[in-house]
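K.L.:
pasted the sequence and its predicted model underneath.
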Amino acid sequence: MSLSDDDAEILEVARAGFIEEAQEMLRQYEAALLVLEDDPQDAESLNAAFRAAHTIKGTAGLFGYVHVVGFTHEAETLLEALRSGQRALDDAVMAALLESGDQISRLLDQLGQDEPDAEVLAQGHALAARLRALLGKAEAEAPVAAEAVPEAPTPPAELIEPIWHLSLRFGPDALRSGLDPLSFLRYLVTLGSIEGLQTLTDKVPVLEQLDAEACYLGFELRLRSEASRQDIERVFEFAADDADVQILDPGAPPAAFEALAERHCGTDAQARATLFACWQSLGLDFQLRRVELEVPSAEEPVVVPHIERRDPQAARSPSRRSGEGDRRQGGRDRRAGDETRFVRVRADKLDTLIDLIGELVIAGSGAQMIAHLEKNDVLLEATQRVMDLVQDTRDGALALRMVPIGETFGRFQRVVRDITKQLGKEIELVVTGGDTELDKSMVDAIADPLMHLVRNSLDHGIEAAADRIAAGKSPTGRLALNAFHEAGAVVIEVSDDGRGLARERILAKAIERELIEPDQVLSDHEVWQLIFLPGFSTAEQITDISGRGVGMDVVKRSIETLRGSIALTSETGRGTLTQIRLPLTLAMIDGFLTMVGGVHYVVPLATVAECIDLPREFNPDSQRISGTFDLRGEVMPWLDLARFYGVEPDTSRRRSVLVVRDGGSRVGLIVDRLLGEHQTVIKPLAGIFQHMRALAGSTILGSGDVALVLDIAGLLTAARRSASTEQSAR
């Protein structure tokens, strides 16, 4: 049967959802194992790792991803041995389990292919062998029957066909739990062939009582397979809570079917007759000669060999899998739970929504401008109300894209563990501020730059234990990741208590490469900035961790692409602090609108400290771009935006100074006019404008004019450089 286009699209979306969920489960799996490594007695972390692996295996089975199912089962078996106390946790077990997470990830990456790469499969086979060896059991022991079965003559084994009988009854909440009954049937085909199948629909209610989200189906089928009972049971083990699965061995005696009928039908003679007719249609006449429609007497208990015993009343009790009377209400209770408070939304749809809200902001600004021109109080009040609602909508839409950075920080637990073992160092990772929120696109983009910084600290920054003891330090090094909000930006810090940056070595390398003059005097800040030059490295030897000089320039370029800045501070023997400053979002900001030389400029409102008149000591006829002035006893650098951008200032009226800040630095920007607050939708600059300095983007005003959005970090850097150049010229 071929799928329709709609079915195929639904299936593809479900598969994409599975991969995303599986990746999340892998992160939980790895995080739980890392906690367990520090505290082997943490039973909850062990259970969390087991649940994550079990979920991945179960969901992969629904889609028929046999390679994922098979390998994950090996890891799950070892985890179960740890849970039961059959195996103790040691370094070898932990290493193998962490590597198993990597292998599952590689298999997930191969799902788009017809068959995984041979190299990936070979890695999986080798690691699976390691997992089994660590378990210490070549083969799982056969389950021991809990109840004795009366001996009866049975045909020789070689005369019994390998045909299993499966009796499946799915609970009413199976679909709500994400189970697809047809997926189980498709998966069974991978173990053999289905000789006969009957779908039972006797539980389907009349249309008026039908719950579209409930499952009423049952199946009776014959499976020809050489697989073991354990292999068949594995197909359904993750559906144990939402299905009643009974498996009868090949050649099962009539007594087994009698017990099965008692389980499903009880004393309902009509239901038993229907079930017997179903079995006969599957070719089971030869096994039903002794079956009668009368109810077996209570004095003749029937024992079913190798059938999972579950309380028959459990399926009928008032619970989540309750009977007809409570089924619909149970579904409502389940859907109202916490697990349904989250909805997966495609990122491109969210981007489209934010773009539309941005256009709404621009249109609203235009309407508000017309209201001001018309000087209509009623219209002004109405447009102001609309703009307030637009602003609330904007904030709500942007909040949808905000995610905690802690998820990114959590990835480095494994990195630190692996590298410290590789380097033979003792390093503690301290994470703070993980709940600080940042735009999702920026969280994804910052992961690689942070990885470079972390690896550099681990390799070059933090010394080996012996060197630290010789320097009077604790043998255990400390690497810290921190995040916090400051002045409308997110600050991310990577710090260590290692040896610090070698100032003289950096200068010597810069002179050797003719980046600076031998007699040139540089501040500490300028020396540290040399590290971000392409190919610059002071590493004495190249390792597979760092030292090739291809990282820090990439880090800086990636951060500047996000309109951010990076700064280094270091103290010899005490460690290094790297501080990354990023805007909260790349989409929309609250801005302060100014005009310089007939051009509109927008300054992010969060960076504005105050507005003042132009100081009296400033010469309006001066051609200088920058300088300093006295602001209430503080020496404040200033930057004339008009001359900085090469336009003629408007001197027909008194100009103003906009004092802005970026971290601990402040500068006064001289502008021609102050136009007030303005909601700003940031548009990227076209390539032709990329050469312009200290611009973060552009925006469209309500009048249709274009305004340029200033990059405050870039302006501060330009101001410092201009001041340094002018001082040198003197």
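P.N.:
Sure thing, it's come through. Keep in mind that this is a model prediction, so the values were computed, not measured.
K.L.:
when you work out contacts or count neighbours from here on, use the C-alpha atoms and nothing else.
P.N.:
Will do.
K.L.:
show me where the stretch 551-700 of the chain has its strands.
P.N.:
Assigned by DSSP state E, counting those that start in this stretch, the stretch 551-700 of the chain shows strands spanning 565-571, 575-583, 588-596, 599-604, 608-613, 626-631, 634-640, 656-662, 665-671, 673-681, 695-700.
K.L.:
angle of the third one against strand 634-640?
P.N.:
Same thing as strand 588-596. If you take axes from the mean of the first three to the mean of the last three Cα atoms, to 10 degrees, strand 588-596 sits at 80 degrees to strand 634-640.
K.L.:
ditto for the last one
P.N.:
Between the axes of strand 695-700 and strand 634-640, defined by the same axes, to 10 degrees, the angle is 60 degrees.
K.L.:
any residues touching strand 695-700, and which ones?
P.N.:
When contacts are taken as Cα atoms under 8 Å, 6 or more residues apart in numbering, the neighbours of strand 695-700 outside the stretch itself are 362, 563, 680-685, 706-711, 714.
K.L.:
tell me the contacts of the nearest residue to Asp590 once chain neighbours are set aside?
P.N.:
Leaving aside its chain neighbours, Asp590 sits nearest to Gln679 (4.7 Å; criterion: Cα to Cα, 6 or more residues apart in numbering). Contacts for Gln679 were tallied using Cα under 8 Å, 6+ apart; they are Val361, Met588, Ile589, Asp590, Gly591.
K.L.:
need the contact list for the fourth one.
P.N.:
For Asp590, the set of contacting residues under the criterion of Cα under 8 Å, 6+ apart consists of Pro604, Leu605, Ala606, Glu677, His678, Gln679, Thr680.
K.L.:
Val555 too?
P.N.:
Each residue near Val555 by Cα under 8 Å, 6+ apart is listed here: Asp448, Pro449, Leu450, His452, Phe532.
K.L.:
let's have the residues you listed in CSV, adding distance to Thr569 and neighbour count.
P.N.:
As requested, these are arranged in CSV below (distance: Cα to Cα, whole Å; neighbours: other Cα atoms under 10 Å):
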residue, distance to Thr569, neighbour count
Asp448, 21, 16
Pro449, 17, 19
Leu450, 16, 21
His452, 17, 17
Phe532, 13, 20
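K.L.:
next up, a second structure to put side by side with the first:
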Amino acid sequence: MNMDQALQTFIAEANELLQDMESCLLRLEHNPLDADTIGAIFRAAHTIKGSAGLFGLEPIVSFTHVVEDVLDRLRAGEINKNPELIALLLECGDHIQYLIDVVAVQDKAPEASAVDRETRLRARLQLYRNAASAALTATDNPINKLDPAPTGTFDFWHISVRFGADVLRNGMDPLAFLRYLNNLGSIVRITTLFETMPEIAALDAEICYLGFEINLQSDASKAAIAETFDFVRDDCTLHILAPHSKTEEYIELINNLPEETALLGELLVASGAITQQELEHGLNLQRTDPAPSLMPIGEILVGQRSVEPALVQAALDKQQQVQESKQKESRFVRVHAEKLDELINLVGELVIAVAGTSLLANASQDDALQESASSVSALVEAIRDGALHLRMVPIGDTFNRFQRVVRDVSNELNKTIELQISGGDTELDKSVVEKIGDPLMHLLRNAMDHGIEAPAARVAAGKPATGLLKLNAYHESGSIVIEIADDGGGLNKDRIVQKARERGLITDDAQLSEQDIFNLIFEPGFSTAAAVTNLSGRGVGMDVVKRNITALRGSVDLHSIAGKGTTVRIRLPLTLAIIDGFLVGVGHASYVVPLDMVQECIELSDADQRSAKLSQYLNLRGEVLPLVFLRDHFSASGNAGRRQNVVVVKTATQKAGLVVDTLQGEFQTVIKPLGKLFSGLQSISGSTILGSGEVALILDVPALIQQLSGQQSPLQSQPHAQRDVTALPPVRH
């Protein structure tokens, strides 16, 4: 076995389990009576501890064992759920994550500060362990304190135990523990479970495959019975139900059974609800009696009064759950991200090669070859779409991580803030998801610190004391839009302008639009905070947010209403690898426009060209369309054609026309990053290789439109509704 590969698998699974554990703890904070959530938290900790033990990661095993013990007592109802316990368990999850990063990943010993933190956490956990022990002592002999067994209860201790695979190797005899139980009382019934027993050829005599369901008549306490299994506590799964336990407790036991069986009768036997003999009696009735044979086995057992209907229904639910789980497992295959990246790169090279083949086929004037090249091109396009879809992941996993951030930051700020998440199923490229986490984190923290007011201020303003943060994602025009909205006080435009003048960012007589004012907060070092806090106020962050989003070929804009709140809208491409493009020519150069931004193409006559050159605008069916002459913008060489064309593009709510020489059609574009030498280019987002081997630049349309809106023109100072559209030349189609 490749232990390094196995260790990496453990690390990946442990990280997933810790994320699930954190989500469940946050959910438990709002719904403390959810037994399924408590069980999921316990199983996550138990799995991490057991897997860490396989690799000898003793620091992880030792600490997680204490956490697991508290969770076990929480699950058994021996300690109460409260906000302090939830906060402690969240801190414990953070420490386990630290131990995995340091001990498992870096193969180092924990730092002194981490050891001190663990000591404090263990002391706090011990308080809950002691409280649980005290509660057990107080009950002393619970069998004598209970009323006579009501309907639907059982009058014996029920012990469900599954011994671990290594219990024999560790020198323990499972039967010795069962024999010891006779010292505490009388075993009324015992059922041996051997579902995991393999074929005789695969049997390993050193592995324990057995589990037991035991009914014990005894007046001993639960603590005394549990002490019987102390020596194998870490090598077994143990459930103990007290005498006269209600049907609901047996239902919970059925739900927590480790067996992955889909047979109803076996589930009922495994939980101790019926004996094997009762099951066989029911099966014999089903086989021999003509009337009952038409009935399901569950109905037969209920009819024979061997088992209660509620337990049969719980077993049926468990059966369905196991079947669905196995179906889901069979549908998924874990693939390393590097293999996907390599596949995407190869598909990109294939796209370029097919483009070259298509050019040669068209030049050959061979109809059969052209048809074959067209078929191959269509297949490659389908392969491209399929390969890109493999790397698409829902953004909801990223959004859910911020639940913990909002909880911790709101407590630090003494604010009550609720996070609402929508659009979590929206998918985008995994590489984009990995890089958008930090910008979103900063925007959320900024909204909580600057945007949402203190509870007293909100109440005084007629708002609810609880602030509201919204995270939303949706697809629009081939891009993904992420919105971060708050219902806080909004941006203070006067304060922003004042700070900008103090720092020399704008002149005293500058006339700025509302959007220009809001964009000032993205300037390096800019902050309107009255005081520096642990979260913000140093003017570091918003400029980094914009720079990181721009590096992803995205854009960010703000909308704010004083007293109502602020919305930050981030627009990102779905993938950073391959896009559908529209190829245009300007002189000797070729450029690619992202196809999802192209609205239409129109021809520009000589007369229209002269008038548009002067005004920089076109009258497009009564709409003012600003123009960008790419020949002038890029100082392109080569003679212009007799006629020019306008490619109408749209990003968000803004439109513009790109004036080009030739329209060369749709083109599958493999995005190649530009080197550092070209990092300062404002209107270019990347490059691609054409089928001819030439390089074409990919236009950054949002940046082009932004530059256009910042240029001075005779019409710029006029409100949009007052522009004289009739003075502009109508375009000819």
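P.N.:
Nice, thanks for sending it over. None of these values were measured; they are calculated from a predicted model.
K.L.:
still on that earlier bit, among the contacts of strand 695-700 of structure 1, name the ones in helices.
P.N.:
Secondary structure assignment by DSSP state H places Ile362, Gly714 of the contacts of strand 695-700 of structure 1 in helices.
K.L.:
are any of the contacts of strand 695-700 of structure 1 buried, and if so which?
P.N.:
By the neighbour-count criterion of 16 or more other Cα atoms under 10 Å, those include these buried positions: 362, 563, 680-685, 707-711, 714.
K.L.:
list just the nearest of those residues to Asp38 of structure 1.
P.N.:
Of all these, the one sitting nearest Asp38 of structure 1 is Arg563; the distance, using Cα to Cα, is 38.6 Å.
K.L.:
map the closest one across to structure 2 for me.
P.N.:
Aligned against structure 2 by TM-score structural alignment, Arg563 of structure 1 finds its counterpart in Arg553.
K.L.:
swap in Gln679 of structure 1?
P.N.:
With the correspondence set by TM-score structural alignment, Gln679 of structure 1 lines up against Gln668 in structure 2.
K.L.:
rewinding a little: which members of the contacts of Val555 of structure 1 are the farthest-apart pair?
P.N.:
Of all the pairs that these form, the one spanning the most space (Cα to Cα) is Asp448 and Phe532, at 15.5 Å.
K.L.:
right, and Gly581 of structure 2 touches Phe667 too?
P.N.:
Yes. Applying Cα atoms under 8 Å as the test, Gly581 of structure 2 and Phe667 come out as touching, 5.0 Å apart.
K.L.:
in structure 1, which helix is the longest?
P.N.:
Of all the segments of type helix in structure 1, defined by DSSP H, the longest one is helix 5-38.
K.L.:
helices and strands around the next helix or strand after that one, which ones?
P.N.:
Once the chain leaves helix 5-38 of structure 1, the next helix or strand it forms, by DSSP states H and E, is helix 43-62. Under the contact criterion of 3 or more Cα pairs under 8 Å, 6 or more residues apart in numbering; DSSP states H and E, helix 43-62 of structure 1 touches helix 5-38, helix 66-84, helix 181-188.
K.L.:
point out the most buried one among those.
P.N.:
Relative to the other members of the helices and strands packed on helix 43-62 of structure 1, helix 66-84 carries the highest mean neighbour count by mean count of other Cα atoms under 10 Å, namely a mean of 19.
K.L.:
by how much does that one deviate from structure 2 on average?
P.N.:
Once the two models are superposed, helix 66-84 of structure 1 sits on average 1.8 Å from its counterpart in structure 2 (mean Cα distance after the TM-score superposition for structure 1).
K.L.:
which residues in structure 2 does that helix align to?
P.N.:
Residues 58-76 of structure 2 are where helix 66-84 of structure 1 lands, counting by TM-score structural alignment.
K.L.:
how far does that stretch sit from its chain's centre?
P.N.:
Between the centre of stretch 58-76 of structure 2 and the centre of its chain there are 26 Å (Cα atoms, centre = their mean, to the nearest Å).
K.L.:
what lies in contact with that stretch?
P.N.:
35, 38-39, 41-42, 45-46, 48-50, 52-53, 79-81, 89, 92, 96, 99-100, 103, 118, 122, 125, 128-129, 132.
K.L.:
go again with 6 Å.
P.N.:
Contacts with stretch 58-76 of structure 2, where a contact means Cα atoms under 6 Å, 6 or more residues apart in numbering, come from Phe42, Ala45, Lys49, Gly53.
K.L.:
one step back: how far away is the match of Arg563 of structure 1 from Arg643 of structure 2?
P.N.:
Spatial separation of Arg553 of structure 2 from Arg643 of structure 2 under the definition Cα to Cα, to the nearest Å is 32 Å.
K.L.:
what does Ala226 of structure 2 give?
P.N.:
Distance from Ala226 of structure 2 to Arg643 of structure 2, counting by Cα to Cα: 90 Å.
K.L.:
once you drop chain neighbours, what's closest to Leu26 of structure 1?
P.N.:
In space, Leu26 of structure 1 comes closest to Gly101 once its chain neighbours are excluded; the distance is 6.4 Å by Cα to Cα, 6+ apart.
K.L.:
check which helix or strand that neighbour maps to.
P.N.:
helix 91-109.
K.L.:
what does Leu501 of structure 1 align to in structure 2?
P.N.:
Leu501 of structure 1 is assigned Leu491 in structure 2 as its aligned equivalent, the criterion being TM-score structural alignment.
K.L.:
many thanks, I have nothing further to ask.
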